[in-house]
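Peer 1: Predicted model and sequence follow; I will ask about them next.
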Amino acid sequence: MALETLWSNKLRTALTMLGIIIGITAVIAVTAIGQGTQKATEQQLQSLGTDILQVQAGASRSGAVQQGAGSATTLTLEDAEAIAQQVLGVDRVSAILQQSAQVVYGENNDSMTIIGTDINYPDVRNTHPQTGRFFTEEEVKAAKPLAVLGPTARDELLGSGSIAEGAQIRISGQTYDVIGVMETKGAQGPQNPDEQIYIPLTNMSARLVGNNAVKGIAIRGIYIKIKSQEQLDAAQYQTTNLLRVRHGIYPEKGDKDDFRTVNSADIINTLTSTSKLFTVMIVAVAVISLIVGGIGIANIMLVSVVERTREIGIRKAIGATSTAILSQFLAEAVVIAVIGGVIGIGLGIAIAFAASNLFKFPLVISLWSILFGFGLTFVIGLLAGVIPARNAASLDPITALRSD
């Protein structure tokens, strides 16, 4: 009887379900998209290594304005060499310089990020040439004008899928021979290795940057690959103390570090926590939408009781009990909520599937989100139907029969 009643009022039933459908769709889709992007971020960071310690040069100041980390020349190549020799648990160390420069190939002229580095960079950052090769130690020592392109940089300069080896590009007016193309890695936060161009550190220092520290070659950062993740915290502690000794920094005297150390495990944990918090916030908004949908069901059911007062009077007059009337109206409310929930779950999964294909992240549909959403719709439908059902069940049959 509940299904027949709802079917005879299709438009009203559909509009009543709309709030529930939107709420459940939001819960399923947002949860799946949030967990999928979180999984993709973790995979990208782990592909670069979870045993990496990064040291950044300090921030320079211009008057009262502090520039970004790495803008000061507080780290040197000798610092990187000292870390490799003196810090326990270190596997490999790679020093880098980084800056934006105009890159020209034929008629193409783009501003790109140039990374000056050494032979250890591919192993430390777990990113290797897909075609061609990386620099050799002899080429780095000789400051050879060589370049290895990220795949996106190759596509923008030479054309999609072009053979890059043997091409000559100009970086800030200097000619470089392309010897390889790196494998695709995808964006990691604000940086995208696929868009970068790699040249020997010594060449970049001599021909592009031109600003050496008082002692040795100034660098912007140091990547340190640790032998095992268990040694990461100890290596970070030793690296910090070693650099303080080398730079004459005494924290007990109030000196501040002119560098910053970050380990990959902290970055992954921070991003994971942020992603989870964002997902919880959006799910909370979706739950509010479900509650609003439940209020809509209650309103429509109250109107339905008023419209069907005479029908209720007839049923009571021929023997229908208050419990039977109560059960019917509760059943109508629950059916509306459950059918709306099923439709919402289907739409939510479809939206998550489309988003994962469009934005290329893993599809993660958690069982708890489906059970939570479905259970919540059932409870909302039950609660939304209680008051209208009680009103219907408590009607006096004689008064109900007299109504128009």
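Peer 2: Sure, I can see it. Just so it is clear, the structure is predicted and the values come from calculations on it, not from any experiment. Residues are numbered from 1 along each chain as shown.

Peer 1: from here on, contacts and neighbour counts on C-alpha atoms
Peer 2: OK.

Peer 1: Report the separation between residue 307 and residue 404.
Peer 2: According to Cα to Cα, to the nearest Å, residue 307 and residue 404 sit 9 Å apart.

Peer 1: Okay, one more to line up with it:
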Amino acid sequence: MLSLTHSVRMALGSIGSSKLRSALTTLGIVIGVAAVIANVSLGASFNEFFTEEIGTVGNNFIIIEGKSPHLFHDNEMKLVKNTPGIVGVSPLRQGVAEAKFISTTRQIQVQGVSEDYEEVANIEMESGSFLDDNDKYMAVLGHDVAYEKFGKNILEKNTIELTFTTRDGEVVTQKFKVKGIVKSPETSFVQSGIESDERIFIPISTMNEIIGEDYYWGFFAAATSMESIDDVTDELDKRLARHLGVPFRDIDNEDAKPYALMNQAEILKEVDQLSAALGSLLTSVALISLIVGSIGIMNIMLVTVTERTNEIGIMKSLGYKNHEVLSLFIVESMVVGLIGGILGTGLGILGAFMADSAMGLPYIFPLDLIFVGMLVSIIVGLLAGVYPANKAAKMNPVDALRHE
């Protein structure tokens, strides 16, 4: 009875006798397994990256945006704030102003907010403090605005000039005292169309006073937890719809409502779906390499069967059964696949690590991918070796011994 150990030893001997051919045979498996492992790891890294990025935008946040001007005022602000499950809310207004520090002028995005914005938007201060609702002509600067935009550092208690242009074309200039500098979140996630580093925050009441308007374009709110955020969003949606006169039959019709709602859980779900789709696409492409690799193993095993026809004849004349010859060649094919899998797994781990480092992604490598890589390579070797092994097992010993 041919033992597995003996089969593996013979397989390694056969592989070692044709090193170059064996190396070329395993190349397809190496590339295929490496590509699959690297792509799955990269998919997990991208998903973790975007989850962390979205987390820097706010804690359990809900964004309410009006589809038209003059929709949201103080009454709507109170409605949002009094919705069960809402722990903080800031009205929002955004516009471009001409900012001047000493003799340098830049076009900067200015955002009007209330004091709750610090908590709901996860703002961390590098120096000074954030705005409070009693402030008037005070400003908080994003990190890049303070240290890069003007070619010189703007410090706490310095003064900057902001010039706004109203809808009527009137130009209004006002001096603001710098109350604090926002710590750079070190994120590339874009919130409301502009990175947090590149904004100037001022009290929204002051911004509306300067511009001569009294409405808000939306609200940035926070729910008590991620577990409750969907329920809180649904309740907020119902209250706003009822308050703004949306018919009950249209409450689930997003196009019929004059506002749009989005929460952190929904964004994370979309990111998960996008990452899964991207990962599936990349993995599907990588599987083509595995198919090519399996064809390579099958071809080389067919050549091996032909070259070893005399050896097969001798084995069968010595009493080796068909299933023993079959198992011998299947084991050899599986060993080729396993060697390719080990090398491919190592290459995939290294490739994923290098790619994550180059792109600044967190390195995420599920350990079960190692077992998946080994299993896939063995299965590929098994499937690729069945036909050549079956052909060898069915050889007539007399004909095999006569083969030259």
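Peer 2: Sure, I can see it. For clarity, every value in this text was computed on a predicted model and none was experimentally measured.

Peer 1: Which elements pack onto the strand of greatest length in structure 2?
Peer 2: Criterion DSSP state E: the longest strand present in structure 2 is strand 86-101. Packing partners of strand 86-101 of structure 2 (3 or more Cα pairs under 8 Å, 6 or more residues apart in numbering; DSSP states H and E): helix 74-81, strand 104-113, helix 117-120, strand 159-165, helix 204-211, strand 218-223.

Peer 1: Please enumerate the strands of structure 1.
Peer 2: Using DSSP E, strands in structure 1 cover 52-57, 61-62, 65-66, 75-76, 90-105, 108-117, 129-132, 146-149, 168-171, 174-182, 196-200, 218-219, 221-226, 259-263.

Peer 1: Where in structure 2 does the third one align, residue-wise?
Peer 2: So the one you mean is strand 65-66 of structure 1. Under TM-score structural alignment, strand 65-66 of structure 1 corresponds to no residues of structure 2.

Peer 1: Next: the fourth one.
Peer 2: Residues 72-73 of structure 2 are where strand 75-76 of structure 1 aligns, with TM-score structural alignment as the criterion.

Peer 1: before we move on, what about the last one?
Peer 2: Applying TM-score structural alignment, one finds that strand 259-263 of structure 1 aligns to the residue range 259-263 of structure 2.

Peer 1: in the superposition, what's the average offset of that stretch relative to structure 1?
Peer 2: For stretch 259-263 of structure 2, the mean deviation from structure 1 after alignment is 1.7 Å (mean Cα distance after the TM-score superposition for structure 1).

Peer 1: Name the residues that touch that stretch?
Peer 2: Stretch 259-263 of structure 2 is contacted from outside by 60-68, 229-230, 233, 237, 254, using Cα atoms under 8 Å, 6 or more residues apart in numbering.

Peer 1: Put together CSV for those, with distance to residue 165 of structure 2 on each row.
Peer 2: Shown next, in CSV, are the contacts of stretch 259-263 of structure 2 (distance: Cα to Cα, whole Å):
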residue, distance to residue 165 of structure 2
60, 34
61, 31
62, 30
63, 27
64, 26
65, 23
66, 22
67, 22
68, 20
229, 38
230, 39
233, 35
237, 34
254, 33
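
Peer 1: For the closest residue to residue 161 of structure 2 other than its chain neighbours, list the residues it contacts.
Peer 2: Distance criterion Cα to Cα, 6 or more residues apart in numbering; nearest residue to residue 161 of structure 2, sequence neighbours excluded, is residue 175 at 4.4 Å. Counting by Cα under 8 Å, 6+ apart, residue 175 of structure 2 touches 137, 159-162.

Peer 1: Run a quick neighbour tally on the spatially closest residue to residue 100 of structure 1 that is not a sequence neighbour.
Peer 2: Closest residue in space to residue 100 of structure 1, ignoring its immediate chain neighbours: residue 113 at 4.4 Å, by Cα to Cα, 6+ apart. Residue 113 of structure 1 has 20 neighbouring residues, counting by other Cα atoms under 10 Å.

Peer 1: Would you check how far apart residue 113 of structure 1 and residue 136 of structure 1 are?
Peer 2: Separation of residue 113 of structure 1 from residue 136 of structure 1 (Cα to Cα): 22 Å.

Peer 1: Could you do residue 389 of structure 1 as well?
Peer 2: Where residue 136 of structure 1 is concerned, residue 389 of structure 1 sits at a distance of 81 Å (Cα to Cα).

Peer 1: out of these two, which sits in the more crowded spot?
Peer 2: residue 389 (26 against 14).

Peer 1: a markdown table please, covering the strands of structure 1 and showing distance to residue 384 of structure 1.
Peer 2: Formatted as a markdown table, the strands of structure 1 follow (distance: least, Cα to Cα, whole Å):
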| stretch | distance to residue 384 of structure 1 |
| --- | --- |
| strand 52-57 | 54 |
| strand 61-62 | 61 |
| strand 65-66 | 57 |
| strand 75-76 | 65 |
| strand 90-105 | 60 |
| strand 108-117 | 58 |
| strand 129-132 | 60 |
| strand 146-149 | 61 |
| strand 168-171 | 68 |
| strand 174-182 | 59 |
| strand 196-200 | 57 |
| strand 218-219 | 65 |
| strand 221-226 | 58 |
| strand 259-263 | 51 |
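
Peer 1: Quick check: buried residues in stretch 321-334 of structure 2?
Peer 2: The neighbour-count check on stretch 321-334 of structure 2 (16 or more other Cα atoms under 10 Å) flags 321-322, 324-334 as buried.

Peer 1: Pipe those into CSV and attach distance to residue 32 of structure 2 per row.
Peer 2: Formatted as CSV, these follow (distance: Cα to Cα, whole Å):
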residue, distance to residue 32 of structure 2
321, 35
322, 32
324, 30
325, 29
326, 26
327, 25
328, 25
329, 22
330, 20
331, 20
332, 19
333, 16
334, 16
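
Peer 1: Tell me which two in those are the farthest apart.
Peer 2: Largest separation among the buried residues of stretch 321-334 of structure 2 by Cα to Cα: 321 and 334, giving 20.0 Å.

Peer 1: Compare the contacts of residue 175 of structure 2 and tell me which has the most neighbours.
Peer 2: Within the contacts of residue 175 of structure 2, residue 162 tops the neighbour count with 23 neighbours, counted by other Cα under 10 Å.

Peer 1: Thanks a lot, see you next time.
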